[in-house]
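Enquirer: Could you work out the structure for the sequence below:
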Amino acid sequence: MNKLFFDSGISLDGFLAGDHRGPQNPLGDGGMSIHNWMYEGGQENGPESKLVEDTLARTGSYIMGKRMFEEGEPNWPEDLYKADVYVLTHEKRDPWVQKGTTVFHFINDGIESAVKKAKNSSRGKDIRIQGGAETIQQFLNAGLVDEFILHISPVILGSGIRLFEGIDKTKFIIEIAEVIPGGLSTHVKYNLKLKDQ
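Expert: As a prediction, this is how the structure comes out:
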């Protein structure tokens, strides 16, 4: 059965991105420092590289918000996702077929429709909610997330976009499934269950 999950870097004070985001600064002021673990000092065959490989291998399709798409698209290489990507929007737009296997589909009839379409194209694999924060929050509050991975970096941003802003905390039971220590980040896998299940 397909699982819905997200995988996100955050600062110690809970921010997904800093202030002043835009296409030229998609993670905002200081936001890139949250992801230093991916670019600096990791071992090619260490636990962090295995975590990245496993996450990519389990993902059959992606869902993201329009803002993430608009801010990331100018900087992304061709065929970055190598899968179908469902972009939540209010606009009607034809799919954008890239060279390779990445196709961006623009969904304007709600998150349930995006999930259904993502399941149909995921080849039995899991569906990754790619972001941004508002999209992740929407899926959490709808009770659709099965698990998530946080990459907690030893960085304090002080302000920006909080990952868990506006989440109904009474809705879930969150269990730690695994902790993977790293040199520049601590990686924690969580299982998430609705309290009424």
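
Enquirer: CA atoms for contacts and neighbours, from now on please.
Expert: Noted.

Enquirer: ok, for residue 36, nearest residue in space, not its chain neighbours?
Expert: residue 184 (6.8 Å; CA to CA, 6 or more residues apart in numbering).

Enquirer: and the one you found, how many residues sit next to it?
Expert: Neighbour count of residue 184, defined by other CA atoms under 10 Å: 21.

Enquirer: can I assume it sits in a strand?
Expert: No - according to DSSP: H, G, I helix; E, B strand; the rest coil, residue 184 belongs to no strand; its state is coil.

Enquirer: so where do the helices sit in the protein?
Expert: Ranges of helices in the chain, per DSSP state H, are 36-39, 47-58, 66-72, 111-121, 133-141.

Enquirer: For the residue lying closest to residue 188 once chain neighbours are set aside, give its distance to residue 145.
Expert: Among residues not flanking residue 188 along the chain, residue 179 sits closest, at 4.5 Å (CA to CA, 6+ apart). Using CA to CA, to the nearest Å, we find residue 179 at a distance of 19 Å from residue 145.

Enquirer: Name the residue in the two with the higher neighbour count.
Expert: residue 145 (23 against 13).

Enquirer: Proceed likewise with the subsequent sequence, for comparison:
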Amino acid sequence: MGTVILHSVMSVDGFIADDRDQVGTLHDWYFDGDVPIIGGGDQEYDHSGSGGGVRVSKASAEYVRSTWATIGTIVMGRTLFDLVNGWEGRPPAGDHVVVVSHRPKPEGWHPEASYHFASDVTAAIEKAQELAGERTVAVNAGDVGGQILAAGLVDEVAMDVVPVVFGTGKRFFGGVDRQHLLEDPHVVIQGERVLHLRYRVRR
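Expert: A predicted model of the protein is given here:
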């Protein structure tokens, strides 16, 4: 089975979005660099609406490219799915998506896309690993990501920390209410307006 990595971009005070699910400046570094990154469907991925695709700094490019290249399946919650409309069936990385939701896939929604819906986090990870094989399962942080961590199903935590303080909003670890120990970071990369960190979960 591939590694299960809990990941997101976050503020220095631990938020992945504000109270209205807006990311503000958190994702600016994805679009302010000079090095293009190729995403899902071998096309430049762009969720900014600018049409310029993902372009990161040279300092971040190798890390982002190598991370995206290993992903087989993305696991996301229904809130994010609805916010981005499932990236219109073309995820930024990987070939498959598993959505944790008690509601089924919208009728007629992109039947060609490998999107699967699971009613709980354990079933979601099982399906994601089946689809990913030896490749990475990337879990989006937030409430669902926190539930997956609490269930003991996360192998690593990856954070792209942006120098901004939100003060309030949607937390990286959602509603996790007990301590979880991580190892010392085995990835520390200083990008431009972002710090990439990765930790293994201590067993």
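
Enquirer: and the residue nearest to residue 36 of the first structure, what pairs with it in the second structure?
Expert: Here residue 184 of the first structure is matched to residue 193 in the second structure, going by TM-score structural alignment.

Enquirer: Now do the contacts for that match.
Expert: In this structure, residue 193 of the second structure makes contact with 29, 162-163, judged by CA atoms under 8 Å, 6 or more residues apart in numbering.

Enquirer: Spatially nearest residue to the residue most central in space within the first structure (excluding sequence neighbours)?
Expert: Among the residues of the first structure, the one closest to the centroid is residue 130, at 2.9 Å (CA atoms, centre = their mean). Using CA to CA, 6+ apart and skipping the chain neighbours, the partner closest in space to residue 130 of the first structure is residue 64 (5.1 Å).

Enquirer: The one you found -> the second structure?
Expert: So residue 64 of the first structure corresponds to residue 76, using TM-score structural alignment.

Enquirer: so its match touches residue 137, yeah?
Expert: No - if you go by CA atoms under 8 Å, residue 76 of the second structure and residue 137 don't touch, sitting 10.7 Å apart.

Enquirer: So for the two, which residue has more residues nearby?
Expert: Ranked by neighbour count (other CA under 10 Å), residue 76 of the second structure and residue 137 place residue 137 first, with 31 against 25.

Enquirer: Check the gap between the more buried one and residue 149 of the second structure for me.
Expert: 13 Å.

Enquirer: One more: residue 78 of the second structure?
Expert: 17 Å.

Enquirer: which residues touch the aligned partner of residue 32 of the first structure in the second structure?
Expert: Under the alignment (TM-score structural alignment), residue 32 of the first structure pairs with residue 24 in the second structure. Applying CA under 8 Å, 6+ apart, we find residue 24 of the second structure in contact with 17-18.

Enquirer: what ranges do the strands span in the first structure?
Expert: Along the first structure, counting by DSSP state E, strands occupy 4-11, 15-17, 59-65, 84-88, 96-97, 103-107, 126-131, 147-153, 161-162, 172-181, 186-194.

Enquirer: in the second structure, what residues pair with the fourth one?
Expert: Strand 84-88 of the first structure falls opposite residues 96-100 of the second structure when the two are matched by TM-score structural alignment.

Enquirer: Alright, that wraps it up for me.
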